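**Q** the following comprises the amino acid sequence and a computationally predicted model.
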Amino acid sequence: MLKITVLGCAAGGGFPQWNCNCEGCRAARAAPETHEGQAGIAVSADGAHWFLINASPDIRQQINATPCLHPRAGRLRDSPIAGVILTNGEVDAVAGLLSLREGSPFTIHAHARVLGVLAENSLFGVLHPDLVARREIVLDTPFEPRLPDGRPSGLVIEAFEVPGKPAWYLEGRAEPSEERPGDTLGLRIGTTQGDREVFVIAACGRITTALRDRLRGAAMVLFDGTLWRDDELIEQGLHHKTGRRMGHVSVSGPKGAIAGLADLGITQKLFVHINNSNPLLRPDSAERAEAEAAGWRVPRAGEEISP
């Protein structure tokens, strides 16, 4: 049976962000129960071996707060984490890999472009290839990730291209608006037992007809909720870029996620990767109420969900 554990649902910097004094972060500091780590989930077909979807800088705290990811009883050095599936090369997705360097075997699965980024940065050499294998994800080709001892995991994962952009720190190498294969992936996750499938799309630049068709009738979709409005960061004085320029479709508006993914027969719709500027993170906000009225919700860290 497919098992999903939410590790965090905030975007880069978490909630509250360490250096931000916006209205949302001020409110979060006064209400610690609303704090959120950076986006990540763990998936498993058997409840014993887990694969992380991305590895945020918060991964150490997230593992310590998640009992199913703790070392198993009777073993001095151990981890039930069998692998990491990377959906992009952003710092928010790969920096946590450096916290997994203490000698437990696992496999990194990523598009060739992202594997190239890791290979170019010698810092990731601390993940010794004898223990941490790197496997290329081929788009639109389902695969079953293996456990460190070579046994099948029982998961079936298919990666597909979604509209996006290169990681911020790579923008100097290409036109920022240029979309290239491998920059932003969505995932379809199921099991070899034929369980209901889940889609994870932590970043997305726009809703296309092809994406709508792919998600039609899905049991569960975890979708990019970075910004409520496209000009949110500009309006709050936090940044000069729009959401579209950053590779994120807004939640609201006629071209936003709520409108774009409406009427598709999706059973469960959840927003993840939510920026600290987005009032969607605040449980008492009008925006949260509007999203919930439209059939969406925001999961909490530690929540176990099933399709």
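**A** It's in. Residues are numbered from 1 along each chain as shown.
**Q** hey, let's count contacts and neighbours off CA atoms from now on
**A** Will do.
**Q** and Cys22, what is it in contact with?
**A** Going by C-alpha atoms under 8 Å, 6 or more residues apart in numbering, Cys22 touches 236, 277.
**Q** distance of it from Glu290?
**A** When distance is defined by C-alpha to C-alpha, to the nearest Å, Cys22 is 21 Å away from Glu290.
**Q** same check, this time on Pro181
**A** Distance, Pro181 to Glu290, by C-alpha to C-alpha: 34 Å.
**Q** mind listing the helices for this protein?
**A** 23-29, 59-64, 91-94, 112-120, 209-215, 232-235, 257-260, 286-293 (DSSP state H).
**Q** in the last one, what counts as buried?
**A** I take that to be helix 286-293. 287-289, 291 (16 or more other C-alpha atoms under 10 Å).
**Q** next: the second one.
**A** By neighbour count, with 16+ other C-alpha under 10 Å as the criterion, the buried positions of helix 59-64 are 59, 62-63.
**Q** okay, those in JSON lines with distance to Gly190 next?
**A** Below are those laid out as JSON lines (distance: C-alpha to C-alpha, whole Å):
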{"residue": "Ile59", "distance to Gly190": "23"}
{"residue": "Gln62", "distance to Gly190": "23"}
{"residue": "Ile63", "distance to Gly190": "23"}
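**Q** check it against this one:
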Amino acid sequence: MRIIILGAAAGGGLPQWNCGCDNCNAARAGRIPSLTQSSVAVSADGRDWAILNASPDIRMQLAATPALHPTGPRDMPLRSVLVTNGDIDHVAGLLTLRESQPYDLFATQAIHDALAANPMIGALRADLVPRRTVALDRTIDLAPGLTATLFAVPGKVPLYQEQGEVQTGLVGETTVGVELKAGAKRAFYIPGCADMPDWLKARIDGADALLFDGTLWEDDEMIRMGLGVKTGRRMGHMAVTDTMTALDGVSIGQRIFVHMNNSNPLTDPDSAQTAQARAQGWQVGRDGMEILP
């Protein structure tokens, strides 16, 4: 199994277009790496690839990844795209992937329904991009030799679907994790998760690799920094500090944080928080990072 992190940032990327926080200014100045928005590519054979989440930055991500370059005038090694929720930073790139390129689009029924409610998604020709509805806890083939099983994780509906009181620990088809298998290798991709119940820890236990939600270092950091009015949990994300505590002692081969907000000190490779995460056995995802579970 090969996993390439195409984009390691949360929505908005780093630097975010309208943000003048220390991290965004440092990225603009080249003092810390810039990060594009959340997406990964996975393959079992290095020839046929699946993309998990189509970020708004997908065009530049594909251009920066030789393994995904076209192999002919209109041929490329993309076999499927799978989305883990309907958030804009995970689906807006589908509009870029509309140029008569065949691939299977996998999602739960709830996510397909959210996409279908936007008429622009009709630009993806159904005869070339068939919508494949995935039932929870059923295994599907993403690419030759690569399977995936979707399972519910605590989360919430996308921002554009929020109405009234929002459930941030909703467990259903709106936010899912992905269990990937290729040969004897088993990896998990969970870029959005609001809590870590015991059943989720038990499912992850023994994995060769885990790519997990690293949106915020601390739950209230955006409020403290004057960047927003919501906590991480209100946005449907666990704090990194809580995740490291919850998964301490769980058997996992490689632990990698992905989907990091521009406020997160993990975006700075030299920060004290990055050093703390590494000391606790975690890696920090970067654009272009390749993982071999």
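**A** Nice, I can see it. None of the values given here were measured: they were computed from a predicted structure.
**Q** so Asn53 of structure 2 makes contact with Ser38?
**A** Yes. Judged on C-alpha atoms under 8 Å, Asn53 of structure 2 makes contact with Ser38 at a distance of 7.0 Å.
**Q** could you tell me which residues touch both of these two?
**A** Listed as contacting both Asn53 of structure 2 and Ser38 by C-alpha under 8 Å, 6+ apart are His90.
**Q** against structure 1, where does stretch 210-217 of structure 2 fall?
**A** Alignment of stretch 210-217 of structure 2 against structure 1: residues 221-228, by TM-score structural alignment.
**Q** and for stretch 124-142 of structure 2?
**A** The aligned range for stretch 124-142 of structure 2 is 127-145, by TM-score structural alignment.
**Q** from the chain's centroid, how far away is stretch 230-242 of structure 2?
**A** Relative to the chain's own centre, stretch 230-242 of structure 2 is displaced by 15 Å; criterion: C-alpha atoms, centre = their mean, to the nearest Å.
**Q** next, the buried residues of that stretch.
**A** 231-241.
**Q** for stretch 140-159 of structure 2, same thing?
**A** 140, 142-143, 146-158.
**Q** need the contact list for Ser263 of structure 2.
**A** 21, 23, 216, 221-222, 225.
**Q** surely Gly37 of structure 2 touches Gly11?
**A** To be clear, residue 37 of structure 2 is Gln; Gly isn't right here. Yes. Under the criterion of C-alpha under 8 Å, Gln37 of structure 2 makes contact with Gly11 at 5.9 Å.
**Q** okay, those two: which has more neighbours?
**A** For Gln37 of structure 2 versus Gly11, neighbours defined as other C-alpha atoms under 10 Å are more numerous around Gln37 (29 against 21).
**Q** which residue in structure 1 aligns with that one?
**A** By TM-score structural alignment, Gln37 of structure 2 lines up with Gln38.
**Q** what's the neighbour count on the counterpart of Leu86 of structure 1 in structure 2?
**A** Aligned by TM-score structural alignment, Leu86 of structure 1 pairs with Val83 of structure 2. By the criterion of other C-alpha under 10 Å, Val83 of structure 2 has 25 neighbours.
**Q** next: Asp46 of structure 1.
**A** Asp46 of structure 1: 14 neighbours (other C-alpha under 10 Å).
**Q** do a quick rundown of the strands in structure 2.
**A** 2-7, 39-43, 49-52, 78-82, 104-107, 131-133, 139-143, 146-152, 176-182, 185-190, 207-213, 252-258, 282-284, 290-291 (DSSP state E).
**Q** in structure 1, what range does the fifth one match?
**A** Counting by TM-score structural alignment, strand 104-107 of structure 2 falls onto residues 107-110 of structure 1.
**Q** give me the residues contacting that stretch.
**A** With contacts defined as C-alpha under 8 Å, 6+ apart, stretch 107-110 of structure 1 is touched by 82-88, 132-137, 148.
**Q** let's see 10 Å
**A** Contacts to stretch 107-110 of structure 1, defined as C-alpha atoms under 10 Å, 6 or more residues apart in numbering, come from residues 51-54, 81-89, 97, 115-116, 118, 129, 131-138, 145-148, 159, 182, 185.
**Q** tell me how far the closest residue to Leu233 of structure 1 other than its chain neighbours lies from Glu161 of structure 1.
**A** Distances taken as C-alpha to C-alpha, 6 or more residues apart in numbering put His239 closest to Leu233 of structure 1, at 5.1 Å, once the chain neighbours are dropped. According to C-alpha to C-alpha, His239 of structure 1 and Glu161 of structure 1 sit 27 Å apart.
**Q** just Arg300 of structure 1 next, same as before
**A** Taken as C-alpha to C-alpha, the span from Arg300 of structure 1 to Glu161 of structure 1 is 27 Å.
**Q** one more: Ala119 of structure 1?
**A** Distance from Ala119 of structure 1 to Glu161 of structure 1, by C-alpha to C-alpha: 22 Å.
**Q** also Ala112 of structure 1?
**A** 13 Å.
**Q** distance of the aligned residue in structure 1 for Thr245 of structure 2 from Ala294 of structure 1?
**A** Taking TM-score structural alignment, the alignment pairs Thr245 of structure 2 with Ala259 from structure 1. With the distance defined as C-alpha to C-alpha, Ala259 of structure 1 ends up 9 Å from Ala294 of structure 1.
**Q** how about Ala45 of structure 1?
**A** As judged by C-alpha to C-alpha, Ala45 of structure 1 and Ala294 of structure 1 stand 30 Å apart.
**Q** tell me which of those two has more neighbours.
**A** Ala45 (21 against 13).
**Q** surely that one and Lys3 touch.
**A** Yes. Applying C-alpha atoms under 10 Å, one finds Ala45 of structure 1 in contact with Lys3, separated by 6.2 Å.
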